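Peer 1: Sequence unavailable; structure follows:
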């Protein structure tokens, strides 16, 4: 089966590429901005017509969109997460043989949710901030395109290759410096919130499963459990062998408890936990890599970096 992979240089995209290239049933073509891509193309600035010509040359049965941006200005986020998706959808619609589209969304599209509860795909999205808004706009474009589309709404992804700007990428680098310098403490952001962590390799498995499935609509991809950031950070500290202490900066509000109204602390997402039954039932997918292993691998990669 021919697959066109977009965004293979990103955190998730690299693992999806690894997974796809090891499957002898797949013939993978990579499209992106870098020289390593089979086809050089910028989704944020290129025209749908030009992309359609590439689609007609490759004739993929599946297009996987892992492209996007997590950081940047509002303009950057809209171009990468919304305009680029519009270009992809229009190009596929114009192509001679429209492909199935697998688009990677984000749990940030949900925004604040009820604390203590698993959020289902049917929940009304209420994103806060330009990233969540731009991702939701991209999801809505994909779902309303009329194409054979599944959106994998990915929760908080961790594991080897974690971006330097991510919470655990920054924390791992801070722990490394502290160990090298013999410093007794490491400063970090507020760790009171809860997140649903899923290993990047498990996300790649979900994308692979979606390529062979008939699932459409939104499918949550997460672990199915909410973990306090402080507890997750403790796993990384333990993996590093750091015996000092973490100092949280910018803490706000009181403790987070089940049943708390998310409106008590406006502008914050206090809780994330995915309802993953749809992924189990429609993709045959379950997470496999435990959080402790994910974070140990984050540390191993940072510790071995020259």
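Peer 2: Yes, it's here. Since we're looking at a predicted model, the values are computed, not measured.
Peer 1: When you work out contacts or count neighbours from here on, use the C-alpha atoms and nothing else.
Peer 2: OK.
Peer 1: Now residue 137: closest residue in space, sequence neighbours ignored.
Peer 2: Closest residue to residue 137 apart from its sequence neighbours, by Cα to Cα, 6 or more residues apart in numbering: residue 82 at 5.8 Å.
Peer 1: and the one you found, helix, strand or coil?
Peer 2: Classification of residue 82 using DSSP: H, G, I helix; E, B strand; the rest coil returns helix.
Peer 1: Equivalent analysis for the one 10 residues further on, please.
Peer 2: Going by three-state DSSP, the secondary structure assigned to residue 92 is helix.
Peer 1: So it is in contact with residue 86, correct?
Peer 2: No - at 10.0 Å, residue 92 does not count as touching residue 86 under the criterion of Cα atoms under 8 Å.
Peer 1: of those two, who's got more company?
Peer 2: residue 92 (25 against 21; other Cα atoms under 10 Å).
Peer 1: Leaving out chain neighbours, which residue sits closest to the more buried one?
Peer 2: residue 98 (5.2 Å).
Peer 1: residues near that neighbour, how many?
Peer 2: Neighbours of residue 98 (other Cα under 10 Å): 21.
Peer 1: Report the separation between the residue nearest to residue 137 and residue 132.
Peer 2: Separation of residue 82 from residue 132 (Cα to Cα, to the nearest Å) stands at 11 Å.
Peer 1: do the same with residue 30
Peer 2: Distance of residue 30 to residue 132, given as Cα to Cα: 26 Å.
Peer 1: do you know how far residue 299 is from residue 290?
Peer 2: 15 Å.
Peer 1: Put this next to the first one:
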């Protein structure tokens, strides 16, 4: 099977690329703006017609879109998460042999939901902030495109490679600094919210499963369990051996960790921004993923967080 991968340099995209390239039954082509891509193309600026010509040349049977932006201005987020998706959908429609599309969405599209209840795919989305709105718009473009398409609405992704601007990326860096400088307190934003943490390697397996399946529509990808962020943070603290305390600012939380990483900007350090986060509960209803993809999580949260710490501790 011939696969065209978009967003191979991102947090999730790197893991997807590793899985696909290890499968001898797949021929993988990477499209992106960087020199490492097989096909150089900017999804936020290129036209659907130009992209359709590349599709005709590569003749993929499946297009996997892991590209997008998590941080930036509202305009930048709309360009990366909505306009780029429109370009991909239109290019596939114009191509000689329209490919199947697997698009990576985000649980941020749901917005606030009732606590204590798993979120099904049929829940009415109520995103807050430009990121969730731009991702939901991208999802709507895919599912109304008329294409053979699936959207994997991924919940809170953790594991090795986590961005330093993410919740556990920031905590791991804080713990390392505290251990090096013999500090007793690591300051973090509010950790009272509940999240459905899923390992990036499990997410990559789900994307691969969706690529070779006939499943269409929106499919939640998560662990199916809600864990208080504070309890998850303590797992990372124990992995690090830090014996001090975590000080939380109840008025602020991190910009939430999202599932896609910007493919179209040059690599840069993104400083976390403290904002009020109105979403206190995320738990995926994962029955659709289990029934239609034959997928379930394999990596426990403890292992995901231990791997984050190991990576951070070994970073030079």
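Peer 2: Okay, I see it. Quick caveat: nothing in here was measured; it's all calculated off a predicted structure.
Peer 1: So after superposing, what's the score?
Peer 2: For this chain pair, the superposition-based TM-score is 0.95 by TM-score structural alignment, normalised by the length of structure 1; 293 aligned residues with a Cα RMSD of 0.9 Å.
Peer 1: one step back: who are the neighbours in contact with the residue nearest to residue 92 of structure 1?
Peer 2: 61, 92, 147 (Cα atoms under 8 Å, 6 or more residues apart in numbering).
Peer 1: I'd like those residues as TSV, with distance to residue 71 of structure 1 appended.
Peer 2: Below are the contacts of residue 98 of structure 1 laid out as TSV (distance: Cα to Cα, whole Å):
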residue	distance to residue 71 of structure 1
61	31
92	27
147	28
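Peer 1: Quick check: the aligned residue for residue 275 of structure 1 in structure 2?
Peer 2: Alignment note (TM-score structural alignment): residue 275 of structure 1 maps to residue 285 of structure 2.
Peer 1: ok, the residue nearest to residue 7 of structure 1 when sequence neighbours are not counted - how many residues close by?
Peer 2: Of all residues not flanking residue 7 of structure 1 in the chain, residue 67 sits nearest, at 3.9 Å (Cα to Cα, 6+ apart). Other residues lying near residue 67 of structure 1 total 24 when counted by other Cα under 10 Å.
Peer 1: same deal with residue 300 of structure 2?
Peer 2: 13.
Peer 1: ok so, going back, which one of the contacts of residue 98 of structure 1 is nearest to residue 154 of structure 1?
Peer 2: residue 147 (20.4 Å; Cα to Cα).
Peer 1: ok, the closest one - contacts?
Peer 2: 89, 93, 98, 99, 100, 101.
Peer 1: residue in structure 2 matching it?
Peer 2: Checking TM-score structural alignment: residue 147 of structure 1 goes with residue 147.
Peer 1: For residue 155 of structure 2, see how far away that match is.
Peer 2: 24 Å.
Peer 1: quick one: the strands in the stretch 151-300 of structure 1?
Peer 2: Per DSSP state E, counting those that start in this stretch, the stretch 151-300 of structure 1 carries strands over the ranges 156-158, 185-189, 194-195, 197-199, 217-221, 227-228, 245-249.
Peer 1: Contacts for the first one next, please.
Peer 2: What it means is strand 156-158 of structure 1. Counting by Cα under 8 Å, 6+ apart, 107, 168, 195-200, 203, 222, 294-295, 298 sit against strand 156-158 of structure 1.
Peer 1: again, only this time at 10 Å
Peer 2: 11-12, 106-108, 166-169, 195-203, 221-223, 272-274, 291, 294-295, 297-298 (Cα atoms under 10 Å, 6 or more residues apart in numbering).
Peer 1: Hmm, residue 104 and the residue nearest to residue 137 of structure 1 touching each other?
Peer 2: No - contact criterion Cα atoms under 10 Å: residue 82 of structure 1 and residue 104 do not qualify, at 12.0 Å.
Peer 1: who's more crowded, those two?
Peer 2: More crowded of residue 82 of structure 1 and residue 104, by other Cα under 10 Å: residue 104, with 26 against 23.
Peer 1: thinking that one is in contact with residue 143, fair?
Peer 2: No - counting by Cα under 10 Å, residue 104 of structure 1 sits too far from residue 143 to count as a contact (11.8 Å).
Peer 1: residues shared between the contacts of these two?
Peer 2: Joint contacts of residue 104 of structure 1 and residue 143 (Cα under 10 Å, 6+ apart) are 150, 151, 218.
Peer 1: What sits closest to residue 218 of structure 2 if chain neighbours are left out?
Peer 2: That would be residue 151: by Cα to Cα, 6+ apart, it lies 4.7 Å from residue 218 of structure 2.
Peer 1: contacting residues around that neighbour?
Peer 2: Per Cα under 10 Å, 6+ apart, neighbours of residue 151 of structure 2: 65, 101-106, 138-140, 142-143, 207, 210, 215-221.
Peer 1: So which residue of structure 1 lies furthest out from the middle?
Peer 2: In structure 1, the residue that sits farthest from the middle, by Cα atoms, centre = their mean, is residue 182; the gap is 34.2 Å.
Peer 1: so who does that residue touch?
Peer 2: 176, 242, 244.
Peer 1: again, only this time at 8 Å
Peer 2: Contacts of residue 182 of structure 1 by Cα under 8 Å, 6+ apart: none found.
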